[in-house]
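**Student:** I'll drop the sequence and a predicted model, then ask my questions.
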Amino acid sequence: VHDAARPFLSGEVIGRVLEALATADGALAALPVADSLRRGEDHVTGSVDREGLWRAQTPQAFRRQALLRAFDAWSGPEPTDEAAVMAAVGARIALVRGDPRLFKLTWPEDFEMAESLARPAREVRMGQGIDAHRWGPGDGVWLCGVRIPHDAALVGHSDADAGLHALTDALLGAIGEGDVGQHFPPSDLRWKGEPSATFLAHAGALVGARGGRILSLDLTLVCERPKVSPHREAMRMSVATILGIDVSRVSIKATTTEGMGYTGRQEGLLAQAVAAVELPSA
């Protein structure tokens, strides 16, 4: 007999109560009382010796016909459990080791604890993405799904959105799924001119298929121009919309190299991203 209000029942506890029936008329799972006991209402009026006291749980085990006869003979108020009914007819009830996880769902905080226990074990994984594109002729650049007017464009097979490419690689890296080139090879003409939002949405869908969720994304754009700050919030919202996450989980920053290197000479733009993803533990 088991109480459905105790959902975390293990096969080991069932086995122990059944085994105890070999030498007893019944058996119930129980835990010795570990807390000090006090008697009182709004203040302490006395103590209760906890020696020999047990917290009764379920499951409880009995032979079916004996339990039915005991119920037929019961004449008192509603019993608290089947063990009380059997004990009333003189049955010997064995105590076997229960399980702390067999707590009874009674108060609101019990349900909060149960939800925590029912949640599968999770782990956080990190991924990194780096992408760079050279500047070429054009009148605008796509960054994080936002078109920014500019006197040049980034050159690439797709729309050359280095920000979204770096974020895509960061998510793929966090779940061990390679890089954007493996999923959308430049040799495949299907992806020529493709909006990079397609790539990022694909990576997000793979995270979801693993039972995961995106905790945070942090992107840094390295370039002398264009200025990123006027477009930062639009970029954050674009990334959040593509992935279906709250914008608070998206960080986008920009920096320069003070004229040094290929970004400083305005030959190209560099994007670096880090992703934190929560997944079920392997």
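**Tutor:** Everything's here; your move. Numbers count the residues shown, from 1 in each chain.

**Student:** C-alpha from now on. contacts and neighbour counts both.
**Tutor:** Will do.

**Student:** Give the next helix or strand downstream of the helix or strand harbouring residue 31.
**Tutor:** Taking DSSP states H and E as the criterion, residue 31 maps to strand 26-32. Proceeding N to C from strand 26-32, the next assigned helix or strand is strand 37-40, under DSSP H and E.

**Student:** Which strands and helices lie in contact with that following strand?
**Tutor:** Packing contacts for strand 37-40, counted by 3 or more C-alpha pairs under 8 Å, 6 or more residues apart in numbering; DSSP states H and E, involve strand 44-48.

**Student:** What is the strand it packs on packed up against?
**Tutor:** Using 3+ C-alpha pairs under 8 Å, 6+ apart: strand 44-48 touches strand 37-40.

**Student:** can you give me how far the strand it packs on is from the chain middle?
**Tutor:** 40 Å (C-alpha atoms, centre = their mean, to the nearest Å).

**Student:** now do stretch 262-276
**Tutor:** Taking mean C-alpha positions (C-alpha atoms, centre = their mean), stretch 262-276 and its chain are 32 Å apart.

**Student:** what about versus this one:
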Amino acid sequence: MSASRESQSVAAIVVAAGRGIRVGGGVPKQYRRVAGQAVLTRTLAALAAYPGIGQIQPVIAADAADFFHDCLDDLTPAIRARIADPVEGGATRQMSVRAGLEALAASGAPAIVLVHDAARPFIRPELIERAIRAGRDHGAAVPGVPVTDTVKRVEEIEPGIGRVVETPAREALRAVQTPQAFAFGPLLDAHRAAAGQDLHAFTDDGALAEWAGLPVVVFAGEVENRKITQAADLIEAERAFSSESAGATAMTQYVTRLGTGFDVHAFTEGDHVWLGGIRIPADRGVLAHSDGDVALHALTDALLGAIADGDIGTHFPPSDEKWRGASSDQFLAHACELVRARGGRIDHLDITVLAEAPRIGQHREAIRGRIAEIAGVPLTAVSIKATTTEKLGFVGRAEGLAAQAAATVRLPEDDAA
């Protein structure tokens, strides 16, 4: 082709900001798992597998960052490198698409942009290719499939009852899908113009382009490119992906590992203890080379155990003065980095503190939040409990405190072997 590579650049916006809870379960449909992978994960992988797409721009809800990063964790590093940091969507689909367009404009506008629904994970390379070709040839193009049912246009005469106004000929009708393809500049201009007139209710970009006066063509879509909307769609997707080996080639296959850890420190003079990265007032401190945080020490060992990489003393020997009085958050952060360096993901962290005192109930949520922050995991992936030993042993005699922890991680199958 005579055109330069830059002039032919293609980016894709994946609209994933919807709440989409009609499928049930209380989780937006794009984050529901089918055959072990989130719907959005599969959609991103399918787009990233097409070499003609240079950048993928996700648009997500403001409170969905944890869901989204879980989706990324299930993708190979090569695929993750193709995906830009997500931007926050708006109250309508149209506003979300514009957020994606503005992000692309700021990072270097492509020639062609594809706009695709996160809940359409069945997209095939052939459809992507047709979309890009139609977008380049016509400037505004949407995929469509023939309508097989007879369609009636009605006017409502009472709630739930409509009078037929027209029966359009099925031959002239198409059910429109995504990805929709556009010349980038005109689509961004159309979005900005609609926003300037406070128009935000366009349900697809083809309709917005029509409103802006852009000629829109329809190219051949695919019946298989269905959108997950209802619970039955999830069941069908589960069945389809479970039996489809091709969909797994772009995904990393993981095995689950469980590691455990234990730590204990004796009490000494002092006015506080560190637990889970939180300074807790107490009538005594602990005797330790570092800050003596038994919770973080146990958790660090649990993670190291899950990846079979020694223990905390191996990585931070107490004989090294460098670690005297050190804050234990760096120990946990190091263990988490080791997991991720091997392509792993942390699924759950669980700690039990054994102590007669201090009581940690009022500090529980602060500890959970601090551990989640250090480990880079959702708050829901952190659990902390406390118990006594019924006056038995050194803990029961209030001579010290201890903690035991468990960490569940997933490692790439080849690395875990």
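**Tutor:** That came through fine. Not measured: the values here are computed from a predicted model.

**Student:** circling back: in structure 2, point out the residues matching the strand holding residue 31 of structure 1.
**Tutor:** Under TM-score structural alignment, strand 26-32 of structure 1 has no counterpart anywhere in structure 2.

**Student:** how close does the residue nearest the centre of structure 2 get to residue 165 of structure 2?
**Tutor:** Nearest to the geometric centre of structure 2 sits residue 68, at 1.5 Å (C-alpha atoms, centre = their mean). Going from residue 68 of structure 2 to residue 165 of structure 2 by C-alpha to C-alpha, to the nearest Å gives 44 Å.

**Student:** Which element, helix or strand, includes the residue nearest to the centre of structure 2?
**Tutor:** helix 65-73.

**Student:** May I see the buried residues of the strand holding residue 31 of structure 1?
**Tutor:** 26-31 (16 or more other C-alpha atoms under 10 Å).

**Student:** Quick check: which helices or strands does it pack against?
**Tutor:** Looks like strand 26-32 of structure 1 contacts helix 11-20, strand 54-62, helix 82-88, strand 93-97 (3+ C-alpha pairs under 8 Å, 6+ apart).

**Student:** and the longest one, what does it pack onto?
**Tutor:** So the one you mean is helix 11-20 of structure 1. Using 3+ C-alpha pairs under 8 Å, 6+ apart, helix 11-20 of structure 1 is in contact with strand 26-32, strand 54-62, strand 93-97.

**Student:** Could you dump those strands into CSV with distance to residue 39 of structure 1 added?
**Tutor:** Listed next are the helices and strands packed on helix 11-20 of structure 1 as CSV, based on distance: least, C-alpha to C-alpha, whole Å:
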stretch, distance to residue 39 of structure 1
strand 26-32, 18
strand 54-62, 17
strand 93-97, 25
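
**Student:** wait, which of those strands is closest to residue 190 of structure 1?
**Tutor:** strand 54-62 (60.6 Å; C-alpha to C-alpha).

**Student:** so where in structure 2 does the closest one end up aligned?
**Tutor:** So strand 54-62 of structure 1 sits over no part of structure 2, by TM-score structural alignment.

**Student:** Just the endpoints, please. Distance across stretch 148-166 of structure 2?
**Tutor:** 17 Å.
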